[in-house]
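Chemist: Only the shape, not the letters, is given here:
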């Protein structure tokens, strides 16, 4: 009897071994796909640029070859993403009036100004200025900087970061917003959105390098250009004027209005803070706002769930890079975006391939390549808006954005660690591969709020961001020091620049390791009935809780 079963059993083992090998994430395939997407004919993959259609065709072709199902508009492979490109035209006038004294301001030097409404001309005359602290409303943390103050017709002045960023350990606010670790409330996009919800005419954020995590040169790098998705009610969703003001200018403004900037900043770190009108101070602006509509595309595919197809797990990366720019020292103009984020797209394609060689998952697996991440997470934002009704049944999102190419690592540096229950699950998967999770060593940089997963996170979907820029991994060859050197070199020399190319000396084994962990973690969720949640301290837990009934 034993002999009769020997051959079939061995065949079964062989089949299982072959299937397991087929599901391995291939460093060579990651490299090959990255090389293709970062090559010259793709022209830096700028949204609406000369390389977009070629990029879309390539990704669609990869999904088709794998036998995925199209999950875009109308049963196709793509979702149209209508965008506005805005440009604050030079030659505008900006004026501060304080105590009867008028001061002319210059964009780029004193201010960074933009308007994300399709209006040709902005005219603001003598709008009152109101200091609203950090511009935060967080009921779950017992915090409200606005106290019901009416901001209609007014310009709000606000501090960057959140109220406990610089708090001493003895301050009552200490730890209420995560300390040095940034929360969503620290981000400028939140502050603009909150001011718009409260009817403000505009908002100026006081720039401080430590709180922003970048200098003034980064603030003004766009030179008045910005992008947004096409909205049904832009006047409701967007301020007429938004931007930044130099700290030294703000300090002088407060002084001229009879206030001490540091004293008011200290008051803003208390829950008792109330908005402060800068008496006798007004802001005027008049400038032209050029806007151009363009259409870009997300690419979306699926493996339908065999048992619970309405419950989804999403793997995503952004296909766009910075396109063609000014010549660098060598004369190169194409910014290829190999690491940011062609390798992420390669990771999504490899994840899809790994799922397809296994048995059909019980839950649906979605695969997306977003447009316009580099313009403000706009492709993922548009998707999240269009599919808001489906997000309560999205189990998890794994986003690949900047995977390291320095070789195998003993750990994964987890950006935004401490947010949700996907993290200990990922740690358990990593442990099975003799790897560990290292919490984000620089949480004050707020990288968790600066990638496409955030469009889903802020609507309650639990997310994991696989991003190598959070901190140097502990590489098998060279340890933590080598990992930090890779991050520093890439950030300083190649990030968003012509240097971000594919090269033969890049080692994609570390990227493959990280993609493999996300694949394995998602596969386990896909074949379970689990609903991971946000941690009690996360600002996204109350958002998710609102849709709890849909997951019962």
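Modeler: Cool, got the structure. On a predicted model such as this, the values are computed, not experimentally measured, just so you know.

Chemist: CA atoms for contacts and neighbours, from now on please.
Modeler: OK.

Chemist: Just the buried positions in the strand or helix carrying residue 236, please.
Modeler: Per DSSP states H and E, residue 236 falls inside helix 234-237. Buried positions in helix 234-237, judged by neighbour count with 16 or more other C-alpha atoms under 10 Å: residue 237.

Chemist: Does anything pack onto whatever helix or strand comes next after that helix? Which helices or strands?
Modeler: Next in sequence after helix 234-237, counting helices and strands by DSSP H and E, comes strand 241-246. Packing partners of strand 241-246 (3 or more C-alpha pairs under 8 Å, 6 or more residues apart in numbering; DSSP states H and E): strand 111-114, strand 202-207.

Chemist: Mind checking these for the one nearest to residue 373?
Modeler: Residue 373 lies closest to strand 111-114 among the helices and strands packed on strand 241-246, at 18.6 Å (C-alpha to C-alpha).

Chemist: for comparison:
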């Protein structure tokens, strides 16, 4: 099998070259999660030889070889397709060039737009040009169709060959307490309907030729600089023509540009925002036309998910999946220290190190009743693509997947008095989290920025959509109450990391890291999986979760 044109022998050589030794230990030592092993894994995965671990590169080849070598050294069995270690993840990679045309026309006046400043778009169509030919623009409110909430922004209006324009987040995000919509979509806590991925998918299902979200920093959870940071690059799952999105272009329109668009068309955007918070809202033709043509560089690159497993003794068809993503952002501009590789030490080499240690601990114990799967996902940073490919083509049936326990970014500032819960009210695994945190002398703290929708922005979500109960361990969801320095110190760690090093070259291992808090979190995740591995208990979704119905439909397979 080839990986981006490089032979498997290179992977084998890489495995031998970069495999960190798993040192022989006594039985007691082998049952401990080791900060030393975690450090060795992170430092290895962030070496320049891995080139920032971008999918479809030589750095990926070396990463895959390293992961296979480590899984073998841990004594895991191959857990991939047809007895291999891997699962193919074919990715469409596109990069837009400078636009030949980019404008909006309204009432006989044409306004040229500046790419990156007024509008940011990309494409997921495998074509050499992305063209929207003078198409009608239509405002569709929040772009939500949610029958279970008796909500439909589209009202069966035909979007074929039109440009859909949305508001960001959920219909109740900005609602006052006395508005009818208040709380229907979780209030300040974002639902999946608030995510840009959902809005683009829904517009495509309705035949739109393009889709633009009006940017607002508070509702989006990030500023315009984050929107434009991919610089016209996008990744998607490589699809056949029949499965391809209808959207030639998808992206964002800046708040100021959107305001001018509606003003020029004689529409009151402020009043439309309020109207869109009512369930009798109907799409509003803007009376403007969008015209754009971009050259596109596009290619299909072959990436890989990597799997190891410990086969269950009595119920091997029931699986507990531990997951983290191996990919990072590859090469970028030099930082102040001359580093060019955005190698993601915390995001998510630390997560990979955590699930490796969990695997090592399980291997030191009696064979579990259920199968333990250790999953290293590809292309999380490109839109949860590796886990989505798996969820569409599961190696282990989702109906009998007991749980997916995900690790993505852990705080490195020391022990904490609490553990951060992402996605309150979703499932019974949060009760397990509270139970095992209490045994550590810790309490659960809810995420303090639920409007950012972090529950929907990590790899576990691909499996949640298929009904698999999930739990995410992510320290970015709220400031930890640190033993030294309290919540103020926890917030400082988040501010320093997200403000300086998130998705940047300085997300690198540091001798200043204190992994005591990360060890607490990794141990909790082990304890939760361990409590399921030797039992016949099935975690469930809680009443009100949008994923409960999907899981309940397959209940008979778990009897």
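Modeler: It's in. Source: prediction; values computed, not measured.

Chemist: List the TM-score for the superposed pair.
Modeler: Overlay of the two chains. TM-score (TM-score structural alignment, normalised by the length of structure 1): 0.94; 534 aligned residues with a C-alpha RMSD of 1.6 Å.

Chemist: still on that earlier bit, mean shift between the helix holding residue 236 of structure 1 and structure 2?
Modeler: Superposed on structure 2, helix 234-237 of structure 1 shows a mean distance to its aligned partners of 4.8 Å (mean C-alpha distance after the TM-score superposition for structure 1).

Chemist: out of the helices and strands packed on strand 241-246 of structure 1, deepest packed?
Modeler: Highest mean neighbour count of those: strand 202-207, a mean of 26 (counted as mean count of other C-alpha atoms under 10 Å).

Chemist: which residues of structure 2 does whichever helix or strand comes after that one align to?
Modeler: Proceeding N to C from strand 202-207 of structure 1, the next assigned helix or strand is helix 209-212, under DSSP H and E. The alignment of helix 209-212 of structure 1 onto structure 2 (TM-score structural alignment) spans residues 217-220.

Chemist: Tell me roughly how far that stretch lies from structure 1 on average.
Modeler: Relative to structure 1, stretch 217-220 of structure 2 is 0.8 Å off (mean C-alpha distance after the TM-score superposition for structure 1).

Chemist: For that stretch, give me every contacting residue.
Modeler: 168-169, 173, 223-224, 451-452 (C-alpha atoms under 8 Å, 6 or more residues apart in numbering).

Chemist: Identify the residue nearest the geometric centre of structure 1.
Modeler: Most central in structure 1 under C-alpha atoms, centre = their mean is residue 451, positioned 1.8 Å from the mean C-alpha point.

Chemist: Trace that residue over to structure 2, please.
Modeler: Counting by TM-score structural alignment, residue 451 of structure 1 corresponds to residue 458 in structure 2.

Chemist: distance of its match from residue 470 of structure 2?
Modeler: 11 Å (C-alpha to C-alpha, to the nearest Å).

Chemist: Am I right that residue 534 of structure 2 is in contact with residue 372?
Modeler: No. Using C-alpha atoms under 8 Å, residue 534 of structure 2 makes no contact with residue 372, being 10.7 Å away.

Chemist: So for those two, which residue has more residues nearby?
Modeler: residue 372 (28 against 18; other C-alpha atoms under 10 Å).

Chemist: Residue 258 of structure 2: what's it in contact with?
Modeler: Counted by C-alpha under 8 Å, 6+ apart, residue 258 of structure 2 has contacts residue 214.

Chemist: any idea how far residue 265 of structure 2 is from it?
Modeler: 11 Å.

Chemist: now residue 463 of structure 2
Modeler: 43 Å.

Chemist: Compare those two and say which is more crowded by neighbours.
Modeler: Ranked by neighbour count (other C-alpha under 10 Å), residue 463 of structure 2 and residue 265 place residue 463 first, with 22 against 17.

Chemist: Now do the same for the more buried one: helix, strand or coil?
Modeler: Residue 463 of structure 2 carries the three-state label helix when classified by DSSP: H, G, I helix; E, B strand; the rest coil.

Chemist: Now it: closest residue in space that isn't a chain neighbour?
Modeler: Nearest residue to residue 463 of structure 2 in three dimensions, chain neighbours excluded: residue 391, at 5.8 Å (C-alpha to C-alpha, 6 or more residues apart in numbering).

Chemist: Counterpart of residue 258 of structure 2 over in structure 1?
Modeler: Under TM-score structural alignment, residue 258 of structure 2 pairs with residue 250 in structure 1.

Chemist: next one: residue 346 of structure 2
Modeler: Checking with TM-score structural alignment, residue 346 of structure 2 has residue 339 as its match.
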